[in-house]
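J.: Sequence first, predicted coordinates after that:
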Amino acid sequence: MTNSTSFNAEKINQHIVKWLLDYATNAKVQGFVVGISGGIDSALTSSLCAQTGLPTLCIEMPIHQAESHVSRANEHIDQLKQRFSNVSSERADLTPVFETFKNQVSTSTNEKALHLSLANTRARLRMATLYYFAGIHGLLVAGTGNKVEDFGVGFYTKYGDGGVDLSPIADLMKSEVRLLAKYVNVPESILQAKPTDGLFGDDRSDEDQLGANYDELEWAMKEDEKGKTAADFSGRKATVFSIYKRLNTINQHKMNPIPVCIIPETYK
């Protein structure tokens, strides 16, 4: 967990905003589109994009969404629009699209695999929606993944919330996301909310799915970078480290480039 006394929120805030502005200018695009979930990562990302002064389009995309997620998302969007004249919003209710998709594909007797596949389908429908709005408005899709999710445990959907044009907060640990979100005045309701991906239509949290909370996973990620193994720990620490290593291993396919079969030149 990051020490708040050594975390320079002002400098990091300025650095990310300049990076976003420079990237958009060099890419010759109008601004950014961000999917708003009611969670802290998307709230921080959209706040940073808004600070660039470039058009920032916030999209709410409910699919059988819990009311608490919807209310937090709307609270954040309303607050952001009041603070920044360059922020606008759209709402795309994807519930009917999701239901139509389910009715057009076969099901499975493997209930666990079915629910996970449908959860990932929700994320991929949202990705397609963000790119639709990006295309018609000349915007970049800003990713909302943090460092632990993107490079530690791979806790995102491949070609879903992992399908983005740029990732402004992917070098920040979750604890750092919290500190920076507080600095940029993300609503307290979001700061205090339990992290969840909201992909299953229930109240399960990220910790419920992962088996460890983000502070624990940050610790494990740092220990792994030092070359430690599960044998170096005992009790809860050994359990958390094993969870981290298992997820990091099975999700490498998300973090590494797509494998390409290289054909020998003599065959061509």
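T.: Yep, it's here. It should be emphasised that the depicted structure is a prediction, and the values quoted were computed from it without experimental measurement.
J.: Going by C-alpha atoms from here, please, whenever you check contacts or count neighbours.
T.: Noted.
J.: Quick one: residues contacting the residue nearest the centre of the chain.
T.: Closest to where the C-alpha atoms of the chain average out (CA atoms, centre = their mean) is residue 145, at 3.2 Å. Contact analysis of residue 145 by CA atoms under 8 Å, 6 or more residues apart in numbering lists 41, 156, 161-162, 167, 169-170.
J.: Now with 7 Å, please.
T.: 41, 169-170 (CA atoms under 7 Å, 6 or more residues apart in numbering).
J.: Residue 140 now?
T.: 31-33, 134, 165.
J.: If we ignore the residues flanking it in sequence, what's nearest it?
T.: Among residues not flanking residue 140 along the chain, residue 32 sits closest, at 4.7 Å (CA to CA, 6 or more residues apart in numbering).
J.: a helix runs through that neighbour, doesn't it?
T.: No: read with DSSP: H, G, I helix; E, B strand; the rest coil, residue 32 is strand and lies in no helix.
J.: Contacts only, for it.
T.: Residues near residue 32 by CA under 7 Å, 6+ apart: 49, 55-57, 139-142.
J.: any chance of these in a markdown table, plus secondary structure and distance to residue 231?
T.: What follows is the contacts of residue 32, written out as a markdown table (DSSP: H, G, I helix; E, B strand; the rest coil; distance: CA to CA, whole Å):
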| residue | secondary structure | distance to residue 231 |
| --- | --- | --- |
| 49 | helix | 43 |
| 55 | coil | 51 |
| 56 | strand | 48 |
| 57 | strand | 48 |
| 139 | strand | 48 |
| 140 | strand | 44 |
| 141 | strand | 42 |
| 142 | strand | 39 |
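J.: Filter the residues you listed down to the buried ones.
T.: 49, 55-57, 139-142 (16 or more other CA atoms under 10 Å).
J.: Please name the residues that touch the closest residue to residue 39 other than its chain neighbours.
T.: Spatial nearest neighbour of residue 39, excluding adjacent residues (CA to CA, 6+ apart): residue 190 at 5.9 Å. Contacts were defined as CA under 7 Å, 6+ apart; by that measure residue 190 touches 38-40, 72.
J.: Spell out the secondary structure type for residue 171.
T.: Under three-state DSSP, residue 171 comes out as coil.
J.: That one touches residue 146, doesn't it?
T.: Yes: taking CA atoms under 7 Å as the definition, residue 171 is a contact partner of residue 146 at 6.5 Å.
J.: Check it against this one:
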Amino acid sequence: MNTAKVADHIIQWLKSYAENAKVNGFVVGISGGIDSALTSTLCAETGLPTLCVELPIHQAESQVNRANEHIAQLRERYPNVSEAEVNLTSTFEDFKTVVPAVASSPKVDLALANTRARLRMTTLYYFAGLHGLLVAGTGNKVEDFGVGFFTKYGDGGVDLSPIADLVKSEVYELAAHLNVPQSIQEAQPTDGLFGDSRTDEDQIGASYDELEWAMDMQAQGKTADDFDGRKLEVFTIYTRLNRINQHKMVPIPVCEIPKELK
């Protein structure tokens, strides 16, 4: 990958899109992870107003520290960057008191994890509406179009996706080129939605390098019959997630009414 040219291409794409949409700039949710760090840096590079919003909900201290470090670094480098923090912990806890009480189970835990992401999306759109900004998505290609590792109408609810054609290894390459803090480059990827230390790899069962490989193998038309051992395990994980999460990746189905019925 020609890193410098790819970075410049995304920056110009962001700037042109915002200017054509006649908006002021961008708002990005900052998690302390590599994807949001890269996205916010690319937005800042446009020279347009870029609002970085930290949205903790029972967040691990390490994630908060990385997010703060990144935002502080951005503000030193770019005069067009501003910041806001909205602690949604009490909002999340209030939500849990007004929905029906259900005994703890994996389904409840997942539903609440997705609720966190949707509360954050709602908050980002509040700021977007307030300041005339676009919500910039932080999903990469493996998450958005490979395994569907995002929350529908949560972190998947965005106006534009600047890094969604980059696989994770390319995200790291671009982040290094744009001087994203080393602590973020070295941190284990995590969505931070469960309030514990589980990583993306813990949840998915495969690393991003492995998922990139499986994504490439599927694109080449390979099937499970072509692999054994760990490769078979990873390919099975990938293809299963790709299949069951198609509802996140394809347009919302519309029931079209035949003309003769209207």
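T.: Received, thanks. Computed from a predicted structure; not experimentally measured.
J.: Mind checking the TM-score on these two?
T.: The pair, once superposed, lands on a TM-score of 0.99 when counted by TM-score structural alignment, normalised by the length of structure 2; 262 aligned residues with a CA RMSD of 0.6 Å.
J.: Please list which of the contacts of residue 190 of structure 1 are preserved in structure 2.
T.: With both residues aligned by TM-score structural alignment, their matches' CA atoms under 7 Å, the contacts of the contacts of residue 190 of structure 1 that structure 2 also has are 38-40, 72.
J.: Sitting in helices, which of the residues you listed do you find?
T.: Within these, residues falling in helices by DSSP state H are 40, 72.
J.: Of the kept ones among the contacts of residue 190 of structure 1 - the most surrounded one?
T.: When neighbours are taken as other CA atoms under 10 Å, the top entry among these is residue 40 (29 neighbours).
J.: what does it align to in structure 2?
T.: Aligning on TM-score structural alignment places residue 40 of structure 1 opposite residue 34 in structure 2.
J.: surely its match meets residue 183?
T.: No: using CA under 7 Å, residue 34 of structure 2 is not in contact with residue 183; the gap is 9.6 Å.
J.: so where do the helices sit in the stretch 51-200 of structure 2?
T.: For the stretch 51-200 of structure 2, helices defined by DSSP state H, counting those that start in this stretch occupy the ranges 61-77, 89-98, 106-131, 141, 168-177, 182-186, 200-204.
J.: so is the aligned residue in structure 1 for residue 11 of structure 2 in a helix, a strand, or just coil?
T.: When structure 1 is aligned by TM-score structural alignment, the residue opposite residue 11 of structure 2 is residue 17. Following three-state DSSP, residue 17 of structure 1 is assigned to helix.
J.: What separation is there between residue 17 of structure 1 and residue 127 of structure 1?
T.: Applying CA to CA, to the nearest Å, the value for residue 17 of structure 1 to residue 127 of structure 1 is 23 Å.
J.: what do you get for residue 256 of structure 1?
T.: Distance of residue 256 of structure 1 to residue 127 of structure 1, computed by CA to CA: 20 Å.
J.: what does residue 43 of structure 1 give?
T.: As judged by CA to CA, residue 43 of structure 1 and residue 127 of structure 1 stand 17 Å apart.
J.: These two: which is more packed in?
T.: residue 43 (28 against 21).
J.: Name all residues that make contact with the more buried one.
T.: Applying CA under 7 Å, 6+ apart, the residues contacting residue 43 of structure 1 are 36, 76, 186.
J.: how about the aligned partner of the second one in structure 2, what does it touch?
T.: This points to residue 76 of structure 1. Counting by TM-score structural alignment, residue 76 of structure 1 corresponds to residue 70 in structure 2. The contact partners of residue 70 of structure 2, by CA under 7 Å, 6+ apart, come to 37, 181.
J.: repeat for residue 242 of structure 2
T.: If you count contacts by CA under 7 Å, 6+ apart, residue 242 of structure 2 has them with 146-148.
J.: which bit of structure 2 covers stretch 121-133 of structure 1?
T.: Matched against structure 2 by TM-score structural alignment, stretch 121-133 of structure 1 falls on residues 115-127.
J.: how big's the offset between the matching stretch and structure 1?
T.: Stretch 115-127 of structure 2: mean distance to aligned residues in structure 1 after superposition is 0.1 Å, counting by mean CA distance after the TM-score superposition for structure 1.
J.: Give me the buried stretch members for that stretch, please.
T.: For stretch 115-127 of structure 2, burial by neighbour count (16+ other CA under 10 Å) applies to 115-121, 123-125, 127.
J.: Closest one to residue 195 of structure 2 out of the residues you listed, please.
T.: residue 116 (10.3 Å; CA to CA).
J.: export the buried residues of stretch 115-127 of structure 2 to TSV and tack on distance to residue 4 of structure 2?
T.: Putting the buried residues of stretch 115-127 of structure 2 into TSV (distance: CA to CA, whole Å) gives the following:
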residue	distance to residue 4 of structure 2
115	37
116	35
117	32
118	34
119	35
120	32
121	31
123	33
124	29
125	31
127	31
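J.: returning to that earlier point: are any of the contacts of residue 145 of structure 1 buried, and which?
T.: 41, 169-170.
J.: and the gap between residue 53 of structure 2 and residue 254 of structure 2?
T.: In terms of CA to CA, residue 53 of structure 2 sits 34 Å off from residue 254 of structure 2.
J.: These two - which one has more neighbours?
T.: Set residue 53 of structure 2 next to residue 254 and count neighbours by other CA under 10 Å: residue 53 wins out with 22 against 6.
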